[in-house]
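Participant: Give me the fold of what follows.
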Amino acid sequence: MTPVTTFAGKTVALFGLGGSGLATALALKEGGARVVACDDNPAKMAEARDKGIETGDLRKVDWSQVSVLILSPGVPLTHPEPHWSAKLARAAGVEIVGDIELFCRERAKIAPDAPFVAITGTNGKSTTTALVAHILREAGRDVQMGGNIGTAILSLAPPAHDRIHVVECSSFQIDLAPSLAPTVGVHLNISPDHLDRHGTMENYAAIKERLVTKAEIAVVGTDDDFSRAIAEACARKGVDVMPVSVGSVGPKGVFADGTRLVRGTPAGPLPVADLAGIRSLRGAHNAQNAAAAVAVALALGTPDNRIEAGLRTFPGLPHRMEEIGRIGPVLFINDSKATNADSTEKALKSFDDILWILGGKPKEGGIASLRPYFPKVRKAYLIGAASDAFAETLGDSVPFERAVTLDRAVEHAARDAAALGAPAVVLLSPACASYDQYPNYEVRGDHFRELVKALPGINPTMGA
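Facilitator: Here you go, the predicted model:
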């Protein structure tokens, strides 16, 4: 735990007692604050009380005595409209921040030189976060990994000059962290996502930009227009920018040239590593992730040979193009983390002869942008609330069936793949959120894994 001492002796209001909210309440209490915590779920309130956290209705507190409101990143700050707790705080002139901000203030107080890597992007941030942490650990560094990737940042050990924090940041978390100023800030890419919470692409991009414009070193993907603009904004503010790209090679930064990763120098590109044969990093999208991770490792003084060793031993992430098993020539892939079309595109690019399981709670734009990859799909199996809309988009381009549930989709896809008698891939890559049938993408992916492992003749592979 990182005790939060910056609000010692003060009253702090907190709304949202999920995993990070509860960890934040405990860290504040440990640091000497009086915390009044609230959640719409009575069970969460009861759990907090069991752990010694004071709970109460924030509608009834004396806001003149409250120093700050800590808001869960899952709670709307601005769009589609501010949560009622945020409205009350603003009306009282009370600051609203999140757990990443509390970590930043504690770091500034106790160890301002502590290495801090913050990573964002519409897609790829979890893989990049895990890969950075893995490379640095394999190089013998003391690494703490958390944030949006799953472990609450305040559950990690405190900042120290010889300890590196590698933290994934969502746009919601960045919006609640005004003093975010990492040693190395990483921005990977931008595509439409979470516009219900940010209003416009311009506002979404502006929030992402905040993570890198105060960094000492900004590692920025330059393969989309919004991200190139972010790199230019960093340069104008005097930030040391290390571009990363798939395809183009420049005089500075790290680039993917096919499967080769090269470092740009004024004298020309120098090889750093080769991704060929690393199944956990297949595909152009993972080449960008790996290039960004290499740039971070280089910025933190990691030798090239340690970087390459870390890349080769990276196990990959659960639910992100995770190999579950094989039945003869048929490979089963769990890509449940693909919750939008842009993320699913990466999987469709990486495989051929696909039996595609997709659907759930749809995102804006649906799957129309994936039409160029429809010829790679042998058949689609539609599940969840998006079934009708996706069926209309697929039309006559791809044979499909409305499987409705994941159980039925796996059963039918396995049957159809076996009937092909040739190499094929059964791919769960939903291009949707999970909330219509599952509480989150992890539970959806775990269910897929269980269903596949129960198939007759399955031979588990690296993801099992």
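Participant: going forward, measure contacts and count neighbours with C-alpha atoms only.
Facilitator: OK.
Participant: ok but residue 358 is inside a strand, no?
Facilitator: Yes: under DSSP: H, G, I helix; E, B strand; the rest coil, residue 358 falls within a strand.
Participant: Report the contact partners of it.
Facilitator: By Cα atoms under 8 Å, 6 or more residues apart in numbering, the contact set of residue 358 is 380-383, 428-432.
Participant: Just the closest of these to residue 353, please.
Facilitator: Distance to residue 353, by Cα to Cα, is smallest for residue 380 among these, at 11.2 Å.
Participant: What count of nearby residues applies to residue 75?
Facilitator: Counted with other Cα atoms under 10 Å, residues neighbouring residue 75 total 17.
Participant: Give me the neighbour count for the closest residue to it other than its chain neighbours.
Facilitator: Nearest residue to residue 75 in three dimensions, chain neighbours excluded: residue 83, at 6.6 Å (Cα to Cα, 6 or more residues apart in numbering). Applying other Cα under 10 Å, we find 15 residues neighbouring residue 83.
Participant: Distance-wise, check residue 83 relative to residue 58.
Facilitator: Noted for residue 83: a distance of 12 Å to residue 58, by Cα to Cα, to the nearest Å.
Participant: same check, this time on residue 39
Facilitator: 9 Å.
Participant: What of residue 216?
Facilitator: Residue 216 is 38 Å from residue 58, by Cα to Cα.
Participant: When these two are compared, which one has more neighbours?
Facilitator: residue 58 (20 against 15).
Participant: Does the more buried one fall in a helix, a strand, or a coil region?
Facilitator: Under three-state DSSP, residue 58 comes out as coil.
Participant: Quickly note the distance from it to residue 13.
Facilitator: From residue 58 to residue 13 the distance is 7 Å (Cα to Cα).
Participant: Same check on residue 265?
Facilitator: Counting by Cα to Cα, the gap from residue 265 to residue 13 is 50 Å.
Participant: which one of those two has more residues nearby?
Facilitator: residue 13 (27 against 14).
Participant: Would you confirm that the more buried one contacts residue 64?
Facilitator: No: taking contacts as Cα atoms under 8 Å, residue 13 lies outside contact range of residue 64: 11.5 Å.
Participant: Show me where the stretch 51-200 of the chain has its helices.
Facilitator: 84-91, 99-110, 125-138, 171-175, 195-198 (DSSP state H, counting those that start in this stretch).
Participant: And the third one, how far out from the chain middle?
Facilitator: So the one you mean is helix 125-138. Put simply, helix 125-138 sits 12 Å off its chain's centre (Cα atoms, centre = their mean, to the nearest Å).
Participant: Here is the second sequence; please produce its structure so I can put it next to the first one:
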Amino acid sequence: MIPASSFSGRRVALFGLGGSGMATARSLIEGGAQVVCWDDNPESVAKAEDEGLPVGDLRGEDWSRFCSFVLSPGVPLTHPKPHWTVELARAAGVEIIGDVELFVRERNLRAPDAPFFAITGTNGKSTTTALTAHILRSAGRDAQMGGNIGRAVMTLDPPAPSRFYVIECSSYQIDLAPSINPTAGVLLNLTPDHLDRHGTMQRYAAIKEQLVGGSQTAIVGVDDPFCAQIADRLELAGRKVVRISKRLSLTDGYYAEGTDLMEAKDGHYSRIAFLEGIGSLRGQHNAQNALAAVVACLAVGLDLGEIQSGLESFPGLAHRMEQVGRKDNVLFVNDSKATNADASAPALSSFPRIYWIAGGLPKEGGIEPLRGLFPRIARAYLIGEAAPAFSATLGGSVPYEISGTLTAAVEHAAQDAAKDESGEVVVLLSPACASFDQFKNFEVRGDAFRKAVHSIEGITLLGGE
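Facilitator: This is a model prediction of the structure:
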């Protein structure tokens, strides 16, 4: 745990008593702050009280006595309407911050030179965060990973000069971290997302820009217009900007050329790393993730040999194009995290011949946006509530069956794929749907797929959880 010692002796209000909120409250208390905790959920308040945290209804508190208000990232700050605690804090002139801001202040106080990577983007930030931490650890560095992935940021080990921090930051967290100042800030991409929370795409982009704007080195993916404009603005403002692209041959920066990761500098081009044969980093989207991780690690002094070794040993993330097993020429891949069509597109575009398991609780638009990828699908196995609608979309374009259950889909797909003589084929769970009709969440769905694959006679397991 990182004690929030910069708040020692100060009175702090905290709202939101989920996992990260409880961890933040403990950090503040450990650092000597006087904390008053609250939540709209009575069960959360009771649990916090049972665990010895000081609780109190913030409606009845004297806000003029608080120096700071720590807000859970999931609580509305601006849209669609500020939470009632936000209105009370603003009326009293109390700063509103989150747990990432606490980390930033503690690092500034204890070890301001401790390497700090902050990673954001609409898509790919979890993989990039995990990959960056993996490369550092495989190279023998003490790498602490957390934030929007894995551990709450204040549960990491305290800042020290030789300790590396790799923190995934959502737009919600950045909005509550006005002092964020990473050694290397990564902005991967921007597409419309969370507009119910931020109001407009421009507001959403401006929040993401704060992360790279405060960094020593801003690593920006320039494949979308919003990020390209951000890179230009930062450069004009005198910031150090490194551009990366998964599809553009840049004249200055780093880009992907197939599975080769290239550097362009002063008119010279050289391969600095490669992804060929690394199953956990298949696809153009992972080329962007890998570029960001490579450039971030170069920024803190790792050599190319250390970086390539880390790329090659990266196991990938559970439920995100996770390689579960192989039997002869059939690869089994768990992409349960793909809960809509856009999320399924990277996996479908990464394999040439697919036995596709799809369906669940359908999202608006269904799978029509994936029509251009239908030629890659040898056969589809449809499950859950979406099966009738998906079958209508597939029509005569793709052979399909309505399997009903995930277990049946895996069994039938495995049997059909085993008969395919096209070289490597893949049985791919990439549902393009939410899981809630048959499973508690996408993790449980992915676990069920993994269990079904593990039960196949003669399967060679490829890792995963």
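Participant: thinking again about what came up before, show me whatever sits in contact with both of residue 58 and residue 13 of structure 1.
Facilitator: 36-38.
Participant: Neighbour-wise, which one of these leads?
Facilitator: Busiest of those [other Cα under 10 Å] is residue 37, holding 26 neighbours.
Participant: wait, is it part of a strand?
Facilitator: Yes: counting by three-state DSSP, residue 37 of structure 1 is located in a strand.
Participant: Matching it against structure 2, which residue comes up?
Facilitator: In structure 2, the residue paired with residue 37 of structure 1 is residue 37, using TM-score structural alignment.
Participant: separation between the residue nearest the centre of structure 2 and residue 168 of structure 2?
Facilitator: Nearest to the geometric centre of structure 2 sits residue 126, at 2.7 Å (Cα atoms, centre = their mean). Plainly put, residue 126 of structure 2 is 7 Å away from residue 168 of structure 2 if you go by Cα to Cα.
Participant: Same question for residue 393 of structure 2.
Facilitator: Residue 393 of structure 2 is 36 Å from residue 168 of structure 2, by Cα to Cα.
Participant: Settle it for me: which of the two has more neighbours?
Facilitator: residue 168 (26 against 16).
Participant: so where does residue 411 of structure 2 fall, helix or strand?
Facilitator: With secondary structure defined by DSSP states H and E, residue 411 of structure 2 is part of helix 406-418.
Participant: nope, residue 306 of structure 1 is what I was after
Facilitator: helix 304-312.
Participant: Now for residue 130 of structure 2: which residues touch it?
Facilitator: 145, 316-317 are the contacts of residue 130 of structure 2 under Cα under 8 Å, 6+ apart.
Participant: circling back to that earlier point, buried set for the helix holding residue 306 of structure 1?
Facilitator: Neighbour-count burial for helix 304-312 of structure 1, with 16 or more other Cα atoms under 10 Å as criterion, is recorded at 306-308, 310-312.
Participant: Arrange these in a markdown table, one row each, with distance to residue 209 of structure 1 as further columns.
Facilitator: Compiled in a markdown table, the buried residues of helix 304-312 of structure 1 are given as follows (distance: Cα to Cα, whole Å):
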| residue | distance to residue 209 of structure 1 |
| --- | --- |
| 306 | 30 |
| 307 | 27 |
| 308 | 29 |
| 310 | 29 |
| 311 | 27 |
| 312 | 31 |
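Participant: what's the closest of these to residue 345 of structure 1?
Facilitator: residue 311 (23.1 Å).
Participant: is it true that that closest one touches residue 135?
Facilitator: Yes: counting by Cα under 8 Å, residue 311 of structure 1 does reach residue 135; the two are 6.7 Å apart.
Participant: what about residue 13 of structure 2, distance to residue 52 of structure 2?
Facilitator: Distance of residue 13 of structure 2 to residue 52 of structure 2, computed by Cα to Cα: 16 Å.
Participant: ok, now residue 363 of structure 2?
Facilitator: 42 Å.
Participant: Those two: who's more crowded?
Facilitator: Neighbour totals were compared for residue 363 of structure 2 and residue 52, and residue 363 leads with 15 against 10 (other Cα under 10 Å).
Participant: Can you give me the neighbour number for the residue lying closest to residue 397 of structure 1 once chain neighbours are set aside?
Facilitator: Leaving aside its sequence neighbours, residue 397 of structure 1 sits nearest to residue 374 (Cα to Cα, 6+ apart; 6.8 Å). Residue 374 of structure 1: 17 surrounding residues under other Cα under 10 Å.
Participant: Quick check: residue 326 of structure 1 vs residue 315 of structure 1, distance?
Facilitator: Residue 326 of structure 1 is 18 Å from residue 315 of structure 1, by Cα to Cα.
Participant: more crowded one of the two?
Facilitator: More crowded of residue 326 of structure 1 and residue 315, by other Cα under 10 Å: residue 326, with 21 against 18.
Participant: Tell me the secondary structure at that one.
Facilitator: Classification of residue 326 of structure 1 by three-state DSSP places it in strand.
Participant: For residue 114 of structure 1, see how far away it is.
Facilitator: From residue 326 of structure 1 over to residue 114 of structure 1 the distance is 45 Å, taken as Cα to Cα.
Participant: Tell me which residue of structure 1 lines up with residue 216 of structure 2.
Facilitator: For residue 216 of structure 2, the equivalent position in structure 1 is taken to be residue 216, counting by TM-score structural alignment.
Participant: so that match sits right up against residue 240, yeah?
Facilitator: Yes: Residue 216 of structure 1 is in contact with residue 240 according to Cα under 8 Å; the separation is 6.5 Å.
Participant: For stretch 10-28 of structure 1, grab the matching residue range in structure 2.
Facilitator: Under TM-score structural alignment, the match for stretch 10-28 of structure 1 is residues 10-28.
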